[in-house]
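Undergrad: Let's see this in three dimensions:
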Amino acid sequence: MDLLALADFNLVARYGGFGKAARAAGRPKATLSRRVAELEARLNLRLFERGARDLKLTEEGRALFERAGRLLSELEETAAAIASGGERPRGRLRISAPLLFCQTAMGKLAADFARRFPDVRLEVTTEDRAVDMIEEGFDLVIRVNPDADETLVGRAFLRDRLVVVAPPGLTPPVGGAAVPAVVRTPADAAAWRVKSSSGPASIAIEPVLSLSSLIMIRDAVRSGVGAARLPISLVSHDIADGTLNHWGDADTPDIALWTLYPTRRLLSARVSAFLDHLRRAFPNGTPDELAAYIGK
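TA: Reported below is the predicted structural model:
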């Protein structure tokens, strides 16, 4: 594809018309119109609906504008970085991250990143759902145990595990009795499997609260209302100081936090800088490192 024609299309789309784009760029209107028409012919697509007074992107044109704009911006940044002898991160960096990680660690991470890279405008959105990175314009996403996706690449940068904790006034159940429990919405199963030296054990539960946030669940357990399954990174300090008792590790798969980005995009200096920032914050990616970071 002709990158110059793509750049001219992007210019016209950004300004909303050939005349405005021509005045902004100091180029002939007829040249821009011809190059956009050539691009439409090459793609066999209509990119603009041309009215008597206005110009509107078609659905295909809008999709191309969204993708081409980011790619052209990254190409410009790469060329500028090479010309200046080094990559200096700059521009907008949009990240989607899960709620708990945002509540416990992202504020500090974002502030440290902003101090180190003042030319980057970092925007973090809290999302537990699987966002569409391309359609929604994210440069990087952080996800918990993500499903395999051939369009994305990434790595696990943190690991955690669930543990069963309870306030000191609540004793472990005997004889199959159910214990009052604080569960996450939607409710957990009727029993929790717990690892022990003699093999997996089962703890029957009676939900007394259903809460959507793990922070809320931890605070409710601290108040003495019941037991809960929580990430060890979130309660390790409570266990150490006796605020909560550790009844055992949950017999569930470990939790892995991944950084993901599209395979079909250049890895910009902004994304590379943030990935390095995470590696510095969590060099080994252990639950203890996350707990220490949260507790600072």
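
Undergrad: contacts, neighbours, all on C-alpha from now
TA: Will do.

Undergrad: Could I get the full set of helices for the stretch 51-200 of the chain?
TA: Ranges of helices in the stretch 51-200 of the chain, per DSSP state H, counting those that start in this stretch, are 59-84, 99-101, 107-116, 133-136.

Undergrad: The stretch 151-296 of the chain: strands as residue ranges?
TA: With DSSP state E, counting those that start in this stretch applied, the stretch 151-296 of the chain shows strands at 152-160, 162-166, 179-184, 191-194, 201-211, 228-231, 245-249, 255-262, listed in chain order.

Undergrad: Does anything pack onto the last one? Which helices or strands?
TA: Yep, that's strand 255-262 we're talking about. helix 133-136, strand 140-144, strand 152-160 (3 or more CA pairs under 8 Å, 6 or more residues apart in numbering; DSSP states H and E).

Undergrad: Repeat that for the fourth one.
TA: Applying 3+ CA pairs under 8 Å, 6+ apart, one finds that strand 191-194 makes contact with strand 201-211.

Undergrad: In the strand it packs on, which residues are buried?
TA: Ile203, Ala204, Ile205, Glu206, Pro207, Leu209, Ser210 (16 or more other CA atoms under 10 Å).

Undergrad: same deal with stretch 287-296?
TA: Neighbour counts using 16+ other CA under 10 Å place Pro287, Asp288, Glu289, Leu290, Ala291, Tyr293, Ile294 of stretch 287-296 among the buried residues.

Undergrad: just stretch 19-38 next, same as before
TA: Gly19, Ala21, Ala22, Lys29, Leu32, Ser33, Arg35, Val36, Ala37.

Undergrad: pretty sure the fourth one contacts Gly19?
TA: Yes. Under the contact definition of CA atoms under 8 Å, Lys29 touches Gly19, with a separation of 5.8 Å.

Undergrad: Mind listing what's buried along stretch 156-173?
TA: Going by neighbour count (16+ other CA under 10 Å), the buried part of stretch 156-173 is 156-167, 170.

Undergrad: The structure of the following sequence is requested for comparison with the preceding one:
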Amino acid sequence: MDLLALADFNLVARHGGFGRAARAARRPKATLSRRVAELEASLGVRLFERGARILTLTEEGRALHQRTGALLTELNETATAIASGGTTPRGRLRISAPLLFSQIAMGKLAAGFAARFPEVRLEVTTEDRLIDMIEEGYDLVIRVNPDRDESLVGRVFLHDRLVVVASPSVARPTDGVAAPAVVRGSFDQTEVWKVKTPDGALRITVEPVLSVSSMIMHRDAVRAGAGAGRLPISLVSHDLAAGTLVHWGDIDGPDIALWALYPSRRLLSARVSAFLEFLKSAFPTGDPGELAAFIGK
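TA: Model (predicted):
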């Protein structure tokens, strides 16, 4: 396969048309059109649907763009790094991070990384939805307990756990009496939380009195005495130490793991490697206490 023709195809696909690609690259439009036509002929498939005014990728073109665009970018960056005599991280780094981690830690992390690597243009977006890293152009995503994905690799950089806490003004539940609770999601009439305490397993019956959509609102409502809540220990450890919240026990279930993920079919760029090492330096052991300390700085 002609790599120059492949690079021209990805240029056109990225800009959405021969004219825009030609202007961006300061190349003749006719040359780009000829190169793409030669690539289509060599592959025996149409890569673009050519309308009167629009140009769209075919299914085969979209697959080729997704699988080769990132690789060509990495090859170019590798060549540039070698030519410059080093592997200094530079260029754009796009990261997607979940809402809670973004609210409590990502701003400070991003500022520190930007100061250390001024040649990297760091872009961070906040979202909890499942994204397609290749399709949407992300270099790295941070996710909580992600489902297994054969197309991604990564590492756990933080652990956390859910605990049940309440304001001192909220009485601990007694037999047959439900405790008021702040919840996220469905607003059921009653729930039962399975909790581990130093004295053994405990089942706490709770009656939801308030439903919220974010962990920060959840914590603030629990702080204000609305009811008990299930919250990450890193988010409430300072309140527990200060006595503004009381620990009722740990939720009996799997721990929370924060993963940094990236596409396994890409060369790992200097930018991504640098950010992974930066995460490691920020959280050397990855335990909840490190995140709590980082939040409290």
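
Undergrad: TM-score for the pair, please.
TA: The TM-score (TM-score structural alignment, normalised by the length of the first structure) is 0.91; 294 aligned residues with a CA RMSD of 2.3 Å.

Undergrad: Tabulate the strands of the stretch 151-296 of the first structure (TSV), appending distance to Arg94 of the first structure.
TA: Listed next are the strands of the stretch 151-296 of the first structure as TSV, based on distance: least, CA to CA, whole Å:
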stretch	distance to Arg94 of the first structure
strand 152-160	16
strand 162-166	29
strand 179-184	29
strand 191-194	38
strand 201-211	29
strand 228-231	27
strand 245-249	35
strand 255-262	11
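
Undergrad: can you tell which of these is closest to Leu47 of the first structure?
TA: strand 255-262 (24.5 Å; CA to CA).

Undergrad: average gap between the closest one and the second structure?
TA: Strand 255-262 of the first structure, aligned to the second structure and superposed, deviates on average by 0.6 Å (mean CA distance after the TM-score superposition for the first structure).

Undergrad: how big is the angle separating that strand from strand 140-144?
TA: Here strand 255-262 of the first structure runs at an angle of 150 degrees relative to strand 140-144 (axes from the mean of the first three to the mean of the last three CA atoms, to 10 degrees).

Undergrad: which residues are contacting strand 255-262 of the first structure?
TA: Residues outside strand 255-262 of the first structure that contact it (CA atoms under 8 Å, 6 or more residues apart in numbering): 133-134, 139-146, 151-162, 275.

Undergrad: if you set the cut-off to 10 Å instead, what comes out?
TA: 95-98, 101, 133-134, 138-146, 149-162, 231, 267, 271, 275, 278, 285-287 (CA atoms under 10 Å, 6 or more residues apart in numbering).

Undergrad: Can you go through those and name the buried ones?
TA: 95-98, 101, 133, 138-144, 156-162, 231, 271, 275, 278, 285-287.

Undergrad: Out of the helices of the stretch 51-200 of the first structure, the one nearest Ala5 of the first structure is which?
TA: helix 59-84 (11.2 Å).

Undergrad: Show me which residues of that closest one are buried.
TA: Buried, per 16+ other CA under 10 Å, within helix 59-84 of the first structure: Gly61, Arg62, Leu64, Phe65, Glu66, Ala68, Gly69, Arg70, Leu71, Glu74, Glu77, Thr78.

Undergrad: The second one and Leu45 touch, don't they?
TA: No. Applying CA atoms under 10 Å, one finds Arg62 of the first structure not in contact with Leu45, separated by 11.9 Å.

Undergrad: Identify the contacts common to those two.
TA: Joint contacts of Arg62 of the first structure and Leu45 (CA under 10 Å, 6+ apart) do not exist.

Undergrad: sorry, back to before: among the helices of the stretch 51-200 of the first structure, which is nearest Val235 of the first structure?
TA: It is, among these and with distance given as CA to CA, helix 99-101, at 13.0 Å.

Undergrad: Val209 of the second structure versus Pro198 of the second structure, what's the distance?
TA: 28 Å (CA to CA, to the nearest Å).

Undergrad: Next: Arg219 of the second structure.
TA: 14 Å.

Undergrad: do Arg94 of the second structure as well
TA: For Arg94 of the second structure, the distance to Val209 of the second structure equals 39 Å [CA to CA].

Undergrad: How about Gly86 of the second structure?
TA: For Gly86 of the second structure, the distance to Val209 of the second structure equals 59 Å [CA to CA].

Undergrad: Same question for Thr31 of the second structure.
TA: Distance from Thr31 of the second structure to Val209 of the second structure, by CA to CA: 66 Å.

Undergrad: Please apply the same query to Asp255 of the second structure.
TA: Taking CA to CA as the measure, Asp255 of the second structure falls 26 Å from Val209 of the second structure.

Undergrad: Ok, Ala274 of the second structure next?
TA: When Ala274 of the second structure is compared with Val209 of the second structure (using CA to CA), they lie 45 Å apart.

Undergrad: I'd like to know how many residues surround Pro284 of the second structure.
TA: Pro284 of the second structure has 13 neighbours, counted by other CA atoms under 10 Å.

Undergrad: quick one: it from Gly112 of the second structure, how far?
TA: Counting by CA to CA, the gap from Pro284 of the second structure to Gly112 of the second structure is 16 Å.

Undergrad: and if you look at Asp128 of the second structure?
TA: For Asp128 of the second structure, the distance to Gly112 of the second structure equals 23 Å [CA to CA].

Undergrad: try Arg27 of the second structure
TA: Arg27 of the second structure is 39 Å from Gly112 of the second structure, where distance means CA to CA.

Undergrad: Then Arg143 of the second structure?
TA: Taken as CA to CA, the span from Arg143 of the second structure to Gly112 of the second structure is 20 Å.

Undergrad: what does Ala181 of the second structure give?
TA: Ala181 of the second structure sits at a distance of 38 Å from Gly112 of the second structure (criterion: CA to CA).

Undergrad: Check Glu49 of the second structure too.
TA: Counting by CA to CA, the gap from Glu49 of the second structure to Gly112 of the second structure is 45 Å.

Undergrad: do the same with Val12 of the second structure
TA: Val12 of the second structure is 36 Å from Gly112 of the second structure, by CA to CA.

Undergrad: Repeat that for Ala22 of the second structure.
TA: In this view, Ala22 of the second structure and Gly112 of the second structure are 38 Å apart by CA to CA.

Undergrad: again, but for Thr73 of the second structure
TA: In terms of CA to CA, Thr73 of the second structure sits 26 Å off from Gly112 of the second structure.

Undergrad: repeat for Thr125 of the second structure
TA: Note on Thr125 of the second structure: its distance to Gly112 of the second structure, by CA to CA, is 17 Å.

Undergrad: likewise Arg184 of the second structure?
TA: 32 Å.
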